[in-house]
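J.: Attaching a predicted model along with its sequence, questions to come.
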Amino acid sequence: MARAAVLHAVGDTELDLRDDVTAVSPGPDQVKVRLKATGVCHSDLSTMTGVLPATPPVVLGHEGAGIVAEVGAHVTHVRPGDHVVVNWTPDCGACPDCLRGQPNLCMTFIAQSFGDPRFRLGDGGPAYGMAGCGTWAEEMTVPRQGVIKIAEDVPFEYAALLGCGIPTGLGAVINTARVRPGSAVAVVGAGGVGLAVIQGARIAGASTILAVDPNEAKHPVAKRFGATHVATLDGLEEAKNLLTGGAGFDYTFEVVGKSAAISTAWNLTRRGGDVIVVGAGAADDTVELSAFALLFDGKNIKASLYGGCDLKRDVPLFVDLWRAGRLDIDGLISRRIRFEDLNDAVRALREGEAIRQVVLFD
């Protein structure tokens, strides 16, 4: 049996930290992973509050890395002992989204996970895995497409962030927006993913990068990762006038998951520019835009689910950027914690006190 953090009901503010949870045995096309590190992401909190759907009881966590423990009979690309990153949106390779080259939109395995328990509790009852994963556990079983092999010299706490925060942020820049060198970029929200967007804009060669966050304590951190300027919501018009002559930014990234933040991003963007929606918002949080402006301003609204990433292609790229000293992963980790600290980590996440907390398993 293994330790796992279980959410019994949507709306609970405390997780049940148990030591009697067992991951199901892998089927022919599945892999069991022994987790070594997992991130504490805002999407985990969104699952607790019901913004993102789940089937309770559910083991939370979707951003992780570990060692392959077992493989099914049909699995050939990894074997026991391999180090892997967890891919929380594994691509089936056969659905319309996969066939048109958008594996990040594949919902085949995620849809299955709502009715397919991945864990058993000590009393024999079933438990499900968040997004088909459940990385807040010492072991879990996922489809073979749900693991990406990495080199053994990549620290597990770095590899964990390659499973969500970095692909979502950096991918939004290089895959979705395709930011051009010399561009003016604004990033609304300077949390963990927002900082990954800022790094991506710097790597892409943006000449101006404005980080927008009401929490001024995040401003020095944003500058450390590449922001050339910072602003609160009250200072946006002044910053827009100063940095773009009032025209607006070429690319504006919304990394909050709120309709108000999307509206802010829209207003910061120049005519003909791109608004990139990165944050995961609630189903009933509606954005209102003028039909006149939608046409005559010529702005493009682009969704960036999972940064438009194909992790098979992009994880090696991110590792190369890290090796070259261009991608700072260590700086994104504000706190390394133990499993028993998870409820405190959720509180810190809720109160905006951390960038990225990472659980290290023994």
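T.: Received, thanks.

J.: CA only for contacts and neighbour counts going forward, please
T.: Will do.

J.: give me every residue that touches residue 267.
T.: Residue 267 is in contact with residue 248, counting by CA atoms under 8 Å, 6 or more residues apart in numbering.

J.: Recalculate using a threshold of 10 Å.
T.: 236-237, 240, 248-249, 252, 261, 275 (CA atoms under 10 Å, 6 or more residues apart in numbering).

J.: Looking at those residues, spot the one nearest residue 138.
T.: residue 261 (35.8 Å; CA to CA).

J.: Not counting its neighbours along the chain, what's nearest that closest one?
T.: The spatial neighbour of residue 261 that comes closest, neighbours along the chain excluded (CA to CA, 6 or more residues apart in numbering), is residue 254 at 6.2 Å.

J.: what's the answer for residue 337, then?
T.: residue 359 (4.9 Å).

J.: Assumed the one you found was part of a helix.
T.: No: looking at residue 359 with DSSP: H, G, I helix; E, B strand; the rest coil, it is strand, so not inside a helix.

J.: any idea how far it lies from residue 344?
T.: Distance, residue 359 to residue 344, using CA to CA, to the nearest Å: 12 Å.

J.: Quick check: neighbours shared by the two?
T.: With CA under 10 Å, 6+ apart, residue 359 and residue 344 have common neighbours residue 337.

J.: For the two, indicate the residue with more neighbours.
T.: Between residue 359 and residue 344, residue 359 has the larger neighbour count (other CA atoms under 10 Å), namely 26 against 12.

J.: ok, the more buried one touching residue 345?
T.: Yes: the pair residue 359 and residue 345 qualifies as a contact (CA atoms under 10 Å) at a distance of 9.2 Å.

J.: Return every residue with contacts to both of the two.
T.: 40, 335-339.

J.: try this one side by side with the last:
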Amino acid sequence: MNATTPAVVFEPGEGLTLREVSVREPRTGELAVEIRAAGVCHSDLHILNGDWPEDRPLVLGHEAAGIVTAVGDGVDLEPGDHVVLSWFAPCGRCDRCASGKAWLCTGTRAVENVLPDGGTAFRSDGEELWPFLGLGAFTGSVIVPRSAAVKVASELPFEVGALLGCAVTTGVGAAVNTAQVRPGETAVVIGCGGVGLATVMGLRLAGAGTVVAVDLSAERRAAAERFGATVTLDGATVDVPAWCQEHLGGADYAFEAVGSPRLIEQLPSMIRSGGAAVVVGMPPIGAKVQLDAFELADQGKRILGCNYGSSVAAIDIPRLADLFLAGRLPLDELVGTTRPLAEAQLAFDELKAGIGLRGILVP
């Protein structure tokens, strides 16, 4: 076994704890990665809040970057390689993977919070701990399958690489891949956390015309302006659907990046006939919304679900990294406060309160 390392763990009935965990050596098709930076995401918060019920102890964290330290048989990476970890490790064999839609893989086991063999590499005091979304990146070292590790240039800052593992790839992909926004089209983005701000970047990258960013936080609205929003609105004081109809005649696209059923219900009233409402934020499991079915049919409006920005991580993550390194995506400005693992609860408190930009934890 490798040396023990601290880890941020969700304990059912107890909440967040910091525990020492041991990590086994990589097996065939696996590699060991030393974590250098991990982003604090709403998906982790869903676990803590009970929105996504879980009855096993989980090592949290699912967007991260680090350095390969060891590889098992059959792995075409080497110790010293810099990698971004992808939380949705595709199987590469199912019909969705074969059709080029790895984000819809039906063979992945990551969503079961296990490695591909159904097991875990983590133990603590003789107890098995399970990797959230197959990664468990809020710790110093992880074992992941080859399909979860994407090699990137060593010049890429680890904090930026971490955000490529989830928030950036999801947000940029929502605009570019899922919605396939065309130059000059109009869009509104509800929620300017990490994913929402990345969506704004993706819209500017796609050449969108008017881009409206909505958030309760003045700090986040200001960030949205830096990233390309042409209009910002305070969702607490502005009737956003009415504004969109009055000033835009309805947007071509409306993106919800919060995961709020109440806000998702409002999306169709923000768009024009033929427009698309894009659900990007992850709501609680089982959440239901009410929509006007006649309006959708009569006006040809569409509802698009967006999982991981409709991205193939092995292709899209290196492309986004190259865009950052070329100065075309200011991803470093998405990084908020960097904290040690011991301050994970504070990072989650700030995320829940909507304070700051994307928080980062470092071992």
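T.: All right, it came through fine. Quantities reported herein were computed from a predicted structural model and do not represent experimental measurements.

J.: Which of the contacts of residue 267 of structure 1 are retained in structure 2?
T.: Of the contacts of residue 267 of structure 1, the ones still in contact in structure 2 (both residues aligned by TM-score structural alignment, their matches' CA atoms under 10 Å) are 236-237, 240, 248-249, 252, 275.

J.: from the residues you listed, which two are the most distant?
T.: The most widely separated members of those, counting by CA to CA, are 237 and 275 (17.2 Å).

J.: Give me the more crowded residue out of the two.
T.: Neighbour totals were compared for residue 237 of structure 1 and residue 275, and residue 275 leads with 28 against 15 (other CA under 10 Å).

J.: Map that one onto structure 2.
T.: Counting by TM-score structural alignment, residue 275 of structure 1 lines up with residue 277 in structure 2.

J.: For its match, give its distance to residue 131 of structure 2.
T.: For residue 277 of structure 2 relative to residue 131 of structure 2 (CA to CA), the value is 33 Å.

J.: Show me where the stretch 1-150 of structure 1 has its strands.
T.: Counting by DSSP state E, counting those that start in this stretch, the stretch 1-150 of structure 1 has strands at residues 2-7, 16-23, 30-40, 58-59, 64-71, 83-86, 119-120, 126-129, 139-143, 147-149.

J.: hey, where'd the strands end up in the stretch 201-350 of structure 2?
T.: Under DSSP E, counting those that start in this stretch, the stretch 201-350 of structure 2 gives strands at 211-215, 231-234, 251-256, 271-279, 302-305, 335-340.

J.: Which residue of structure 2 lies farthest from its centroid?
T.: residue 298 (33.7 Å; CA atoms, centre = their mean).

J.: What residue in structure 1 is paired with that residue?
T.: Taking TM-score structural alignment, the alignment pairs residue 298 of structure 2 with residue 296 from structure 1.

J.: Distance check, residue 297 of structure 1 against residue 2 of structure 1.
T.: 55 Å.

J.: Looking at those two, which has the bigger crowd around it?
T.: A count of neighbours by other CA under 10 Å puts residue 2 above the other of residue 297 of structure 1 and residue 2, at 16 against 13.

J.: list the contacts for that one?
T.: 18-23, 34, 121-122, 137-140.

J.: Aligned to the residue nearest to residue 261 of structure 1, what sits in structure 2?
T.: Mapped onto structure 2 by TM-score structural alignment, residue 254 of structure 1 lines up with residue 256.

J.: okay, now that match: neighbour count?
T.: With other CA under 10 Å as criterion, residue 256 of structure 2 counts 27.

J.: Was I right to think it contacts residue 196?
T.: Yes: applying CA under 10 Å, one finds residue 256 of structure 2 in contact with residue 196, separated by 7.9 Å.

J.: Just give me the neighbour total for residue 248 of structure 2.
T.: With other CA under 10 Å as criterion, residue 248 of structure 2 counts 16.

J.: where's the nearest residue to it once chain neighbours are set aside relative to residue 290 of structure 2, distance?
T.: Nearest non-adjacent residue to residue 248 of structure 2, counting by CA to CA, 6+ apart: residue 186, 7.9 Å away. Distance, residue 186 of structure 2 to residue 290 of structure 2, using CA to CA: 25 Å.

J.: Would you agree residue 100 of structure 2 is in contact with residue 313?
T.: No: Residue 100 of structure 2 is beyond contact range of residue 313, at 11.2 Å (criterion: CA under 10 Å).

J.: Compare the two and say which one has the larger neighbour count.
T.: Neighbour count, other CA under 10 Å: between residue 100 of structure 2 and residue 313, residue 313 has more, with 28 against 13.

J.: how much space between the more buried one and residue 16 of structure 2?
T.: 29 Å.

J.: next one: residue 23 of structure 2
T.: 20 Å.

J.: Then residue 296 of structure 2?
T.: Residue 296 of structure 2 is 42 Å from residue 16 of structure 2, by CA to CA.

J.: Also residue 178 of structure 2?
T.: 34 Å.

J.: Now for residue 134 of structure 1, how many residues are close by?
T.: Neighbours around residue 134 of structure 1, by other CA under 10 Å: 31.

J.: about what we covered before: nearest to residue 228 of structure 1 among the contacts of residue 2 of structure 1?
T.: residue 137 (39.0 Å).

J.: residue contacts, that closest one?
T.: Counted by CA under 10 Å, 6+ apart, residue 137 of structure 1 has contacts 2-6, 17-19, 21-23, 33-38, 59-61, 64, 119, 129, 339, 361.

J.: And it, what's its match in structure 2?
T.: So residue 137 of structure 1 corresponds to residue 139, using TM-score structural alignment.

J.: Leaving out the residues flanking it, which one is nearest to that match?
T.: Here the residue nearest residue 139 of structure 2, using CA to CA, 6+ apart, is residue 7, at 4.3 Å.
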